[in-house]
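> from the sequence below, what's the structure:
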Amino acid sequence: MLIATWNVNSIRTRISQVEAFLSEVNPDLLCLQETKVEDASFPTKIFEDKDYHLSFFGQKAYNGVALISKSPLKDVRFGMSGELSNNPEAQYLDEQKRVISTLLNGVRIINVYVPNGSSLTSDKYEYKLQWLNCLKNYLDCQSERDEPICLLGDFNIALEDKDIHNPNRLSGGIMASEPERKALRKLLGERLEDIFRIFEQGTNHWSWWDYRSGAWDRDRGWRIDHIYLSKELINHSKSCVIHKKSRGNIKPSDHAPVLVEIDWPSQESNEEPDFFL
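I've put the predicted structure just below:
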């Protein structure tokens, strides 16, 4: 199965680009972030007319996550409360629409849009750290069902210095501070691995280029869009790539899609994945 993640920075602004991407790449599931639209106004018809299945969790002008799938979506869960029911902190954090999950071939796909944090002195930075801590609790709760997991999305964190075009200047600042990195490593634990780094260890692989300062033209980017897999999926993974050319579109999102291909048997097949053996 081919799974993609993409911060589109407004689904209505980028609708034709999403259509083109689906046509060209043909993923089984496309996970979107920063859709910036209320659920009632999501452009469902254009996808449903092409037999896609949709689920979304959005709000006006900000945030928002969505799933666009070739097959019916199963056990869709919305927000932090999708796992942490009756948790006041999760309910508070869900006022910003940033998490949606589903089952695809028995794999739990969790699509997240982590807060940016603004600056190290901002209240939004403390909110980001709180949000990441709650995401850890969310994942701990999910782990009790022993589902294989694919955690993906816009994390707004460069986990390593090689994920930044100029670490000497930018490491330690927002999206690259040690508290952010520590919080991300903590929620990943020993369970989840960065699948892109299984296939590519070097630097100069970016998924986000700021609209300002000619970052795209100078290729001064960050790798902040990640796909993390649980160990039972790692050996079934065939590739993980950044679809960089999407950032070169006319009026593009500032992010490029990231894709992972996993050779995972369909639930309808008689083949069993290794972790059942």
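> CA atoms for contacts and neighbours, from now on please.
Noted.
> is Leu151 in contact with Val107, as I believe?
No - using Cα atoms under 8 Å, Leu151 is not in contact with Val107, being 10.2 Å away.
> in this protein, where's the longest helix?
Secondary structure of the chain per DSSP state H: the longest helix is helix 123-143.
> which SS class is the residue nearest to the spatial centre of the chain?
For the chain, Gly153 is the residue whose C-alpha lies nearest the centre (Cα atoms, centre = their mean; 0.9 Å). Assigned by DSSP: H, G, I helix; E, B strand; the rest coil, the conformation of Gly153 is strand.
> can you name the residues that contact the closest residue to it other than its chain neighbours?
Of all residues not flanking Gly153 in the chain, Val112 sits nearest, at 4.9 Å (Cα to Cα, 6 or more residues apart in numbering). By Cα atoms under 8 Å, 6 or more residues apart in numbering, the contact list for Val112 reads 33, 65, 98-100, 151-155.
> over to Leu103?
73-76, 109.
> same check on Asn156?
114-116, 175, 224-225.
> tell me which of these is nearest to His165?
Distances from His165 to the contacts of Asn156, taken as Cα to Cα, are shortest for Ile224 (11.8 Å).
> correct me, but that closest one touches Trp209?
No - judged on Cα under 8 Å, Ile224 makes no contact with Trp209 at a distance of 10.0 Å.
> what about the helices in the stretch 101-250 of the chain?
Along the stretch 101-250 of the chain, counting by DSSP state H, counting those that start in this stretch, helices occupy 123-143, 167-170, 178-188, 195-199, 231-234.
> outside of the second one itself, list whatever touches it.
Counting by Cα under 8 Å, 6+ apart, helix 167-170 makes contact with 161, 164, 176, all of which sit outside it.
> gap between the second one and Asn133?
Which is Ile164. 24 Å (Cα to Cα, to the nearest Å).
> state the distance spanning the first to the last residue of stretch 187-204.
End-to-end distance for stretch 187-204: 26 Å, by Cα to Cα.
> so which bits of it are buried?
187-188, 192-196 (16 or more other Cα atoms under 10 Å).
> mind checking how far stretch 131-142 is from the chain centre?
15 Å (Cα atoms, centre = their mean, to the nearest Å).
> I meant to write stretch 172-187 there.
Distance, centroid of stretch 172-187 to centroid of chain: 17 Å (Cα atoms, centre = their mean).
> before we compare anything, build this one as well:
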Amino acid sequence: MKIATYNVNGINGRLPVLLRWLAEAQPDIVCLQELKCPQEKFPIEEINGAGYQAIWKGQKSWNGVAILSKGYEIKEVQNSLPGDPDDVQSRYIEAIINQTVICCLYLPNGNPYPGEKFEYKLSWIKRFKRRTNQLIKMELPAILIGDFNIIPTEKDVHKPEKWEDDALFRTEVRKAYKDLEKKGWLDSIRKIYPDETVYTFWDYMYKSYERNAGIRLDHILLSPYLSPKLSKAGVDEHVRGWEKSSDHAPVWIELKK
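Modelled structure (predicted):
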């Protein structure tokens, strides 16, 4: 089973890129972030035409998350992160597919640091950790997947010294990511590529993609139940080079049956 995540950075504006990649990569399950469209504007007909069912939660102009599935039924569990009924940002959707809990997330960016946006990011992370702890205690096959807006370590960023006061690389958020790993969540990419330079995002400015001046923000974390089934993982970096592509590249794993 091939499972992928892709921050599309505007699903309607970049729909040709998404459909091209789906046809090429043929993932079974896909988590999308930054839809940037209201609920009723999600291109469900085109997604169905590509062979996928979908659940989604849109938001006008900003945010938005979706889960796509080809060949497996999607049972939605919840479409918001528990713990704050006043939080209206569309950043989390959870489903059960093929007896696996899929937690698709678009974690807040948090910039500028310091400030209210960074505090919101930290509070969101606390709520998220509560949910991930529940999944660990239940010993379920589960996947945390999406744009975490966290650069886990220095080897996940080009010139880390320039990022010390960025909300993506602050000590607090890197510790939160490390805490997930300590609880048993496996970083799929680092399991397969422990020492290699792997990026998933390249800014549109300064020829970042051409210079490979990137960062790793998009992650797929596996619960202990699923970790032994990991067989392959990768980043479709070439998609970032397509015309009118997102500034993120798709990230994927393959699980043994």
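> neighbour-wise, which of Leu151 and Val107 of structure 1 wins?
Leu151 (21 against 18; other Cα atoms under 10 Å).
> which residue in structure 2 lines up with that one?
Per TM-score structural alignment, the equivalent position to Leu151 of structure 1 in structure 2 is Leu144.
> for Asn111 of structure 1, same thing?
Asn111 of structure 1 maps onto Cys104 in structure 2, by TM-score structural alignment.
> enumerate every residue touching its match.
31-32, 65-67, 92-94, 144-146.
> dump those residues to JSON lines, plus distance to Glu196 of structure 2.
Output for these, formatted as JSON lines (distance: Cα to Cα, whole Å):
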{"residue": "Cys31", "distance to Glu196 of structure 2": "24"}
{"residue": "Leu32", "distance to Glu196 of structure 2": "25"}
{"residue": "Val65", "distance to Glu196 of structure 2": "29"}
{"residue": "Ala66", "distance to Glu196 of structure 2": "30"}
{"residue": "Ile67", "distance to Glu196 of structure 2": "29"}
{"residue": "Tyr92", "distance to Glu196 of structure 2": "30"}
{"residue": "Ile93", "distance to Glu196 of structure 2": "31"}
{"residue": "Glu94", "distance to Glu196 of structure 2": "31"}
{"residue": "Leu144", "distance to Glu196 of structure 2": "22"}
{"residue": "Ile145", "distance to Glu196 of structure 2": "21"}
{"residue": "Gly146", "distance to Glu196 of structure 2": "21"}
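> figure out which of the helices of the stretch 101-250 of structure 1 is closest to Gln59 of structure 1.
Closest among the helices of the stretch 101-250 of structure 1, using Cα to Cα: helix 123-143, at 17.7 Å.
> mind giving me the packing neighbours of the closest one?
helix 88-93, helix 178-188 (3 or more Cα pairs under 8 Å, 6 or more residues apart in numbering; DSSP states H and E).
> mind running it again at 10 Å?
helix 88-93, strand 107-113, strand 149-154, helix 178-188 (3 or more Cα pairs under 10 Å, 6 or more residues apart in numbering; DSSP states H and E).
> could you check the angle that helix makes with helix 178-188?
10 degrees (axes from the mean of the first three to the mean of the last three Cα atoms, to 10 degrees).
> mean distance, helix 123-143 of structure 1 to its aligned residues in structure 2?
Following the fit onto structure 2, the mean deviation recorded for helix 123-143 of structure 1 is 1.3 Å by mean Cα distance after the TM-score superposition for structure 1.
> which parts of that helix are buried?
So for helix 123-143 of structure 1, counting by 16+ other Cα under 10 Å, buried means 125, 128-129, 131-132, 134-139, 142.
> nearest to Ser213 of structure 1, of those?
Tyr125 (23.6 Å).
> for His248 of structure 2, what are its contacts?
5-9, 147, 199-204, 214-218, 235-237, 239-240 (Cα atoms under 10 Å, 6 or more residues apart in numbering).
> now which residue in structure 1 aligns to it?
When structure 1 is aligned by TM-score structural alignment, His248 of structure 2 is paired with His255.
> measure the nearest residue to that match once chain neighbours are set aside to Ile250 of structure 1 for me?
Nearest in space to His255 of structure 1, with sequence neighbours left out and distances taken as Cα to Cα, 6+ apart, is Trp208 at 4.4 Å. As judged by Cα to Cα, Trp208 of structure 1 and Ile250 of structure 1 stand 16 Å apart.
> leaving out chain neighbours, which residue sits closest to Asn109 of structure 2?
In space, Asn109 of structure 2 is closest to Asn149, 5.5 Å off (Cα to Cα, 6+ apart).
> same question, Gly172 of structure 1
Gly172 of structure 1's closest residue in space is Glu178 (Cα to Cα, 6+ apart), at 6.3 Å.
> got it, and Arg223 of structure 1?
Looking at Arg223 of structure 1 with Cα to Cα, 6+ apart, the closest residue is Trp206, at 4.4 Å.
> check contacts around that neighbour.
158, 162-165, 219-225, 242-244, 255-256.
> what do you get for Ser231 of structure 2?
1, 188, 191-192, 253-257.
> alignment lookup: it to structure 1.
In structure 1, Ser231 of structure 2 lands on Lys238 (TM-score structural alignment).
> likewise for Lys126 of structure 2?
Match for Lys126 of structure 2 (TM-score structural alignment): Asn133.
> the nearest residue to its match once chain neighbours are set aside: neighbour count?
Counting by Cα to Cα, 6+ apart, Ala183 is the residue found nearest to Asn133 of structure 1 once chain neighbours are left out, at 6.7 Å. Neighbour count of Ala183 of structure 1, defined by other Cα under 10 Å: 19.
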